[in-house]
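Chemist: Everything below, folded, please.
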Amino acid sequence: MEKDTASRHRPVMLDRCVDLLAPALTRPGAVAIDGTLGMGGHTEALLERCPEARVVGIDRDAQAIALASERLARFGDRFVAHHATYDDIAGALAEVDAEAADGILLDLGVSSLQIDEAERGFSYAQDAPLDMRMDRSEPVTAADLLRDADERELARILRVYGEERFAPRIARAIVRRRDSEPLSRSTELAELVLEAMPAAARHAPGGHPAKRTFQALRIAVNRELEVLERAIPAAIDATAVGGRIVVMSYHSLEDRLVKHAFAEGAEVDAPPGLPVIPDDAQPYLRLLTRGAEKASEDEALANPRSKPVRLRAAERVRPTPASRARRAA
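Modeler: Predicted coordinates:
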């Protein structure tokens, strides 16, 4: 089973993630948090590269935790699983009785496990029930959302979360369709989106026209941006001085949140021209990447799911000044 799990998943920018985190994980008892465990590829590499470290892997998907735990069993108590959304950094630290983390990794978006299993309903390319829940114990599916949300809310979801310029047309088509029969299958939704588009937009570059609609519904069903808005400040607050945070985003909405939080922590919070910068105005983060890094051309060819990735990393250089912590809260 361990070999099968590894073969099903190719971690994105694996070496770069480990290279960025490893310098903070050299001391005995160092703690890393893999906030998006998935099938455990990044965690496995960290445990192999950093023999002094323990890793707590967070995932909201119980199936992912089961597969990753089996894969990582050979590391004994150096790996601990935590079933939660990735903003529960405090809960992950409590699993190993730690006050702070030395390294935190967040690989955002949908996992290979969820995409590849047709019955999860994440893909417009495979016929399946419109589910899209990362945690199947949650009550609301994509089909429920499409059935119950009004036209205005559907248009907002598609416009904001999918950056879909034809959101009003698609929302109107969904409401018309459900008057006779609710949408319940992924292929039904993909066909409806295609039909709702202007003819010229149906063959535009950038993949299937339904891609943005599926992204938007997935984000809404799983409240992904709400979780991320809590997770980034929680991760920064939980990182020890000298510790590092690596975040991989897959669309501009995620990347914008990460960029803003890192930039805020890395800038001087004082008027320009002061002869001496007060301690509480000093940066508390140091950026480790220049802008957002992308996967190499070779990796993008070998693993198409790495093409949209944007990686940002930062190092904690001092505690957050109380005045800035209150403002962020």
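Chemist: contacts, neighbours, all on C-alpha from now
Modeler: Will do.
Chemist: Okay, buried residues for the helix or strand in which residue 65 is found please.
Modeler: Counting by DSSP states H and E, the element that carries residue 65 is helix 62-71. Buried positions in helix 62-71, judged by neighbour count with 16 or more other Cα atoms under 10 Å: 62-65, 67-69, 71.
Chemist: so what secondary structure elements neighbour that helix?
Modeler: Identification of packing neighbours for helix 62-71 by 3 or more Cα pairs under 8 Å, 6 or more residues apart in numbering; DSSP states H and E yields helix 2-7, strand 79-83.
Chemist: One more, please, to line up against the first structure:
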Amino acid sequence: MNVMDVSNEGNMSANGTMNILNISPPLNNAINTFTVIILFITMISLGCTMEMSKIKSHLLKPKGVAIAMATQFGIMPLTAFTLAKSLKMDSVKAVTVLICGCCPGGNLSNIFTLALKGDMNLSIVMTTCSCIAALGLMPLLLLIYCQGFSGLENAVPYMGILSALTFTLVPCGVGILLNHYKPKYTPVVLKSGLSILIISGIIVFSLSGVAVKDMLWVILTADVIAVAALMPLIGFTLGYVMSTICRLSSKCSRTVSVETGCQNIQLCLAILKVAFPPEVIGPMFLFPLLYYTFQCAEALLLTLCFRCYQMVKSFS
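Modeler: Modelled structure (predicted):
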């Protein structure tokens, strides 16, 4: 069994229509290149927000990080597996959802942690630690959960995923070292990186739209939309509940909540686009963008509710 076998089940929709995506090699290579650029810039920017002293302080008192790691790699993969199973997704959809659920936390969580007045140091340390831990945990979790789906036991390209995870550590390390030894350059890197990130994101979105314009309906089905909407919401909710049960402060609980629900969408997109042939993964490589949309919308809603609660509390 190999990755090509996954497509045997996933290439047929409910009405028997073939879902094979044929992308010309130049277009496919262009999407792959800009996807990797996005991941590279994202991880450098994440590294530039890290300070070794703050990393050390949280590692010496690891309760918050340990709880956040447990929720990140416990709740999200299980949620992805449960949703994919309960909705009876085919192999291609299931492996896409599982990869998204097993991904480490993303740096979007740092932005929403700030908006929710959480512990920024914990958020940044947690994002970095989860990216490092994912090197071992992500392939292991995929190996375990893929056993529950026929045809996926040996179909996941683990070496491709390991290569992508290893690749993320290099720019992150560069960013950490740059912030430690040349902190005056950090603002410049972050600003220029944001510009490159926006431009690359627009290019990837445009090229992907050209590539899947006739197959976009494949990811806009009820089951895929339901998973994209429910996964982050469950992550936010259970992350907060678990951290509260473990008696973390309200500030830290909000941080763990956001860290749990926010996945590294850039990494997920890179894995789906680079590790799988386009004729296997098809338009489902766009699932992370759908998840990202719901993730942002729900995090913004949580932020709005929290801010309203604070306003009401201040007047009472």
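Chemist: Just the TM-score for the two chains, thanks.
Modeler: Laid over one another, the chains give 0.28 as their TM-score (TM-score structural alignment, normalised by the length of the second structure), with 145 aligned residues with a Cα RMSD of 6.2 Å.
Chemist: tell me which element residue 190 of the first structure falls in.
Modeler: Assigned by DSSP H and E, residue 190 of the first structure falls within helix 186-196.
Chemist: Same question for residue 95 of the second structure.
Modeler: When secondary structure is defined by DSSP H and E, residue 95 of the second structure falls within helix 91-102.
Chemist: do the same with residue 315 of the first structure
Modeler: Counting by DSSP H and E, the element that carries residue 315 of the first structure is strand 310-316.
Chemist: before we move on, what about residue 242 of the first structure?
Modeler: With the criterion set as DSSP H and E, the secondary-structure element containing residue 242 of the first structure is strand 239-249.
Chemist: now for that strand, which elements pack on it?
Modeler: Contact here means 3+ Cα pairs under 8 Å, 6+ apart; on that basis strand 239-249 of the first structure packs against helix 14-21, strand 101-107, helix 252-266, strand 310-316.
Chemist: okay, those, which one's buried deepest?
Modeler: Each of those was assessed for mean neighbour count using mean count of other Cα atoms under 10 Å. The highest is strand 101-107, with a mean of 26.
Chemist: returning to that earlier point: of all the helices and strands packed on helix 62-71 of the first structure, which one comes closest to residue 175 of the first structure?
Modeler: When those are ranked by distance to residue 175 of the first structure, counting by Cα to Cα, first place goes to strand 79-83 at 35.7 Å.
Chemist: Could you tell me the angle between that closest one and helix 62-71?
Modeler: With axes from the mean of the first three to the mean of the last three Cα atoms, to 10 degrees as the criterion, the two stretches strand 79-83 of the first structure and helix 62-71 enclose an angle of 170 degrees.
Chemist: if we can go back for a sec, comparing the helices and strands packed on helix 62-71 of the first structure, which stretch has the densest surroundings?
Modeler: Mean neighbours per residue, mean count of other Cα under 10 Å, is largest over those for strand 79-83, with a mean of 21.
Chemist: Would you mark the buried spots in the helix or strand just after that strand?
Modeler: Using DSSP H and E, the helix or strand that follows strand 79-83 of the first structure towards the C-terminus is helix 89-95. Under the neighbour-count criterion of 16+ other Cα under 10 Å, helix 89-95 of the first structure has 89-93 buried.
Chemist: can you redo these as TSV with distance to residue 101 of the first structure?
Modeler: As requested, these are exported to TSV (distance: Cα to Cα, whole Å):
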residue	distance to residue 101 of the first structure
89	9
90	10
91	12
92	10
93	7
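Chemist: my guess is residue 14 of the first structure contacts residue 42, does it?
Modeler: Yes. In this structure residue 14 of the first structure lies within contact range of residue 42 using Cα atoms under 8 Å: 6.3 Å.
Chemist: Counting by contacts, list what the longest helix along the second structure packs against.
Modeler: If each helix of the second structure is counted by residues according to DSSP state H, the longest one is helix 287-315. Applying 3+ Cα pairs under 8 Å, 6+ apart, we find helix 287-315 of the second structure packed against helix 91-102, helix 108-115, helix 222-245, helix 265-274.
Chemist: mind running it again at 6 Å?
Modeler: helix 222-245 (3 or more Cα pairs under 6 Å, 6 or more residues apart in numbering; DSSP states H and E).
Chemist: coming back round to it: relative to strand 239-249, how tilted is the strand holding residue 315 of the first structure?
Modeler: Strand 310-316 of the first structure and strand 239-249 are oriented at 180 degrees to each other (the same axes, to 10 degrees).
Chemist: List the buried residues in whatever helix or strand comes next after strand 310-316 of the first structure.
Modeler: Beyond strand 310-316 of the first structure in the direction of the C-terminus, DSSP H and E gives the next helix or strand as helix 322-328. Of the residues in helix 322-328 of the first structure, none count as buried by neighbour count, 16+ other Cα under 10 Å.
Chemist: Which parts of the second structure are helices?
Modeler: When secondary structure is read from DSSP H, the second structure shows helices at 3-10, 25-48, 52-60, 63-86, 91-102, 108-115, 120-145, 158-181, 186-212, 222-245, 250-261, 265-274, 278-281, 287-315.
Chemist: list the buried ones in the shortest one?
Modeler: Of the residues in helix 278-281 of the second structure, 278, 280-281 count as buried by neighbour count, 16+ other Cα under 10 Å.
Chemist: again, but for the fourth one
Modeler: For helix 63-86 of the second structure, the neighbour count (16+ other Cα under 10 Å) marks 64-65, 67-81, 83-84 as buried.
Chemist: Show me the one of the helices and strands packed on strand 239-249 of the first structure that comes nearest residue 211 of the first structure.
Modeler: Nearest to residue 211 of the first structure among these is helix 252-266; the distance by Cα to Cα comes to 14.6 Å.
Chemist: tell me the angle the closest one makes with strand 310-316.
Modeler: Computed by the same axes, to 10 degrees, the angle between helix 252-266 of the first structure and strand 310-316 is 20 degrees.
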